[in-house]
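Enquirer: output the structure for:
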Amino acid sequence: MRSSSSASASAPRPPSTAAPAGASALRLWGLLFVLAGNMLIDALEVSVVVVALPSIGADLGLPLTSAQWMMTGFAIGFGGLMLFGGRVVERLGRREVYLAALVGFAAASVAGALVDDVRLLVATRVVKGFCAALTAPTGLAIIQTAYPEGPLRDRALSVYTLFGASGFTAGLLLSGVLTAVDWRLTFAFPAPVVLVLFFFGLRLIPGTDRKAGRRPGDDGPPRYDVAGAATWTAGLLTLVGGTVSVPTHGWTGLRSGGLLAASAVLFVAFVLVERRTPHPLVRFTFLTHGPLVRSALGAAALNGSYLGLLFVLTYELQTLHGWHPLRAALALVPAAAPLAVTALLSGRMVAAFGTARLIAVGAVFPLAGYVWQVRQSWPLDYATTVLPTTLLVGAGFVLSFAALNTQATSQLPPPERRAGAGLYQTAVQAGAALVPALVAALLVAHRPAAGAPPAEFLAACRPALVLVALVGALGLLVGVAGARPRRD
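Expert: You can find the predicted model right below:
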């Protein structure tokens, strides 16, 4: 958007810092409604299935190792195709890709609510994850270009941030309400919402120059690096598939061992592809950038351990203790709500204390919560066991979540920050895919025989909780390493 300065009409006009009036202001608020609304949908898409997992498993006859795909499928689509999605947006344009992703998300939501085959259900989750990978970062880029620099853009970014931070909490509550009626509603409900956003977006999302995102000298046919995206995503899929197959087929079984071996081959192929292609999705020089690597590892540990904990708790509360889905959802809210409440204060915290300190101190609280949860006993007491754990995890997110995001890219040169942010988000989603899969495998591997007392089933959850605590300890080690004084 441009200002009407008194300079010559042929001269370039700087962006206006004044708030637009009338129809222009209304249009910008309408655009923010579309972008923030879709960010909310993207953010709640993982949590909305957390409470529904026991109902999905019971209705479709799925073991925990199959039900976990409802969580990890979305994370694989999101993280596995995040970097590829950025390339698609570069080549085809923000408006076109954003609108197409909204339609794809709605179609996958409807399909997920109708199918019974677990493979098709997982496929819809992967598709929705890919659509989120197209819209989540693109929405932020649209705000940064469509809104004039100054108070208006600041307000738009605040609203966008608030909706994103509130999404996980909203998803938990919505999951509890909808699952009590029918778990299929948790898959179907985004469709009408996203279609409404699509029709508004047709009128409000601005067009972009398709060549704007191309690198200098890259005037030939679009290069998407499909081979890189395919090998990376397939590697994640086979790694998760092999991991959850181990309890049933053993480490040397054709299904489990074969998938794990295929995963290793695919990751090696990904590295070879990226080293040879002239426009790789991943620039391996980023791996020498300490703040980005530490942020990626810390965020992957934080996100993965958090989702692993929720996986265990929803199994314990609903399957073992017979809690109503809404009651279970409310029980998990203390882990998610603090971040939503304090989202707009996170920038001030980072400015006041610095990223390294917040990350290191923030990693202490979730680890303390995980260790506290390991000592659980039958019957599981919410007030003295689960509630302290969820509050400690919530405190960790308040302190370190924004600091991790900031540290990941703040020291990169401006032209490199978008690529660095994509690599960081890929790591975050990889943690969200791998840790719940490992947790599910441990729960199944240590599950006692049918008919055993409930106390034995609860005790069998301890190895999974120990794994969650170990992942949290990794996050603490990374945070402490980043907080140590360093020589120039």
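
Enquirer: please count neighbours and contacts with C-alpha atoms only from this point.
Expert: Will do.

Enquirer: after the helix of greatest length in the chain, which helix or strand is next? Please name it.
Expert: The longest helix of the chain (DSSP state H) is helix 151-181. Once helix 151-181 ends, the next helix or strand along the chain (criterion: DSSP states H and E) is helix 184-188.

Enquirer: other SSEs contacting the helix or strand just after that following helix?
Expert: Counting by DSSP H and E, the next helix or strand C-terminal to helix 184-188 is helix 190-204. Packing contacts for helix 190-204, counted by 3 or more CA pairs under 8 Å, 6 or more residues apart in numbering; DSSP states H and E, involve helix 22-50, helix 94-114.

Enquirer: to check against the first, give me the structure of this:
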Amino acid sequence: MTSSTAPLTPAAAGARQWALLAVLAGNMLLDALEVSVLVVAAPVIGADLGLPPAGVQWTMSGFALGFAGLLLYGPQLAERRGRRRTYLVALALFAAASLAGAVATDPVVLVATRFVKGCCAALTAPMGLAIITSAFAEGPVRRRAVSVYALFGAAGFTVGLLLSGLLTEWDWRWTLAFPAPVVAVLFVVGARVVPRDTPAPGAGAARPDAVGALLLTGALTAVVGGFSLVPADGWTGPRGSGLLLLSMALLVALGLRERAVSRPLVPASLLRAPGLARAALGAACLNGAYLSTLLGATLHLQVRAGHSPWWTALAFLPASAPLACSALYSGRMVGRFGTRRLIAAGLSLALAGFVLLWHRGLTAPYPTGLLPALLLVGAGFVLAFTALNTQATAGVPDGDKGRASAAYQTAVQAGAALVLALTAALLPSASEPATPARAPALTAVAVVAALGWLSALGGLRAGERGDASRSTPVRRRTS
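Expert: Below you'll find the predicted structure:
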């Protein structure tokens, strides 16, 4: 991607430069909080629209599916159409989808708007960092801008939980509507300050792989759809089994296409990178287990225990606030201890939290059940989050780091969607007994977390490259 103007410097740009950072960081905050903003609202949405747990999880996994589906396609689209145009169009669609979701009365329409917002976030979140690196001069100014951008991304999940709890007390539809006016302001300012650019040389001849993106999105959506039918049809029902078979067929078609096209979504060399594979698996398992735990806990706390949405949001802070508070110092930890040790320690603490909750159950008193489990998971995120991001691109050639990061984030979002659908299918309905210790959904969460932990131990034994922090260590929160 080439820019039509020279990179901005502090002396030449001044206020315009920091206005650009305000737009990019503000949008990053919105992209991050969209992951969590419906967590606390989920029980109220389910009651209002008549959705069981397997249905209400679509409001969360729909966003993750859109995010995962376009992350690898977005950079190709930006190269062909230009970063500025792609970024601003995504902002406008995000605002429109927010308003449409707020007035939706059909669950299908609501999930569709969440999917569109996920697609928009897939375009703006990584592109914001790319705009920073081209608009801010290399050195302290750029590092400060990246730190601010990273802080807003890390804080977004916590902000989303708090806003969800606060707005749901009034009306759950406000959790969907409030981004629209904020994004409108960001769009107006962004149209003035986002640098103009032109497509990279030769980009016009290289078409983005839209078919590959559709195959990937379709495969992930089919799996989620298959899992969501389990409560109604069982594990061997024809509809669910058919969707799972369709997913396998789409994945095979995607693999064949990736080998045939001249510009695959993920180069084969990246798929063979052990650091990327282990980091992606570990982060996908951690993110999926965490969001699934929050979904099960929010349904229990509000539907069965009778707590308010605001109380529930505050109850979840021990797992989300520590990462936001430590985001600016996480790079130093990676530089001192290396990625492998931090990932292993972080996923070990998180696994301990999930196992504790599996042992105690959601029916245990909050101070001795959910609270200590969330504290352990939160500590695990503090240690592992930045280390996982760093390990994903360590040892990857500079020209491939962007695609490696996109592949990693795709796995993170896919993990959220798939594990959410699996555990939601195992959660009891409102008319069934409460979730006790060692319930199927909590067992599934613990097994997924154990899989991520085993990948971390494998990396610790393998002694992979990139233990030192040699790349910019933050993209977005793994949840």
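
Enquirer: tm score of chain vs chain?
Expert: Scored against TM-score structural alignment, normalised by the length of the second structure, the superposed chains reach a TM-score of 0.93; 461 aligned residues with a CA RMSD of 1.8 Å.

Enquirer: ok, back up a step: any idea which of the helices and strands packed on helix 190-204 of the first structure gets closest to Val282 of the first structure?
Expert: helix 94-114 (20.9 Å; CA to CA).

Enquirer: tell me which stretches of the second structure form strands.
Expert: 2-3, 197-198 (DSSP state E).

Enquirer: what does the first one contact?
Expert: Meaning strand 2-3 of the second structure. If you take CA atoms under 8 Å, 6 or more residues apart in numbering as the criterion, strand 2-3 of the second structure is touched by Pro195, Arg196, Asp197, Thr198, Pro199, Ala200.

Enquirer: at 6 Å what do you get?
Expert: Asp197, Thr198, Ala200 (CA atoms under 6 Å, 6 or more residues apart in numbering).

Enquirer: just those residues now: which is nearest Ser330 of the second structure?
Expert: Out of the contacts of strand 2-3 of the second structure, the member with the shortest distance to Ser330 of the second structure (by CA to CA) is Asp197, at 32.9 Å.

Enquirer: can you find the partner of that closest one in the first structure?
Expert: Superposed on the first structure with TM-score structural alignment, Asp197 of the second structure falls opposite Thr208.

Enquirer: quick one: contacts for that match?
Expert: Gly93.

Enquirer: which position in the first structure pairs with Glu79 of the second structure?
Expert: Match for Glu79 of the second structure (TM-score structural alignment): Glu90.

Enquirer: just Ala213 of the second structure next, same as before
Expert: Checking TM-score structural alignment: Ala213 of the second structure goes with Ala229.

Enquirer: tell me the contacts of its match?
Expert: Counted by CA under 6 Å, 6+ apart, Ala229 of the first structure has contacts Phe84.

Enquirer: any idea how far Ile359 of the first structure is from it?
Expert: 31 Å (CA to CA, to the nearest Å).

Enquirer: same question for Leu99 of the first structure.
Expert: Applying CA to CA to Leu99 of the first structure and Ile359 of the first structure gives a distance of 36 Å.

Enquirer: and the two? Which one has more around it.
Expert: Using other CA atoms under 10 Å as the criterion, Leu99 of the first structure and Ile359 rank with Ile359 on top: 31 against 22.

Enquirer: so that one makes contact with Gly479?
Expert: Yes - with contact defined as CA atoms under 6 Å, Ile359 of the first structure counts as touching Gly479 (5.5 Å).

Enquirer: quick one: Gly475 of the first structure from Glu456 of the first structure, how far?
Expert: 30 Å.

Enquirer: check Val240 of the first structure too.
Expert: 27 Å.

Enquirer: show me what contacts the residue most central in space within the first structure?
Expert: Per CA atoms, centre = their mean, the C-alpha nearest to the average position across the first structure is that of Gln429, at 5.2 Å. Each residue near Gln429 of the first structure by CA under 6 Å, 6+ apart is listed here: Ala75, Gly79.

Enquirer: which residue lines up with it in the second structure?
Expert: Gln429 of the first structure maps onto Gln413 in the second structure, by TM-score structural alignment.
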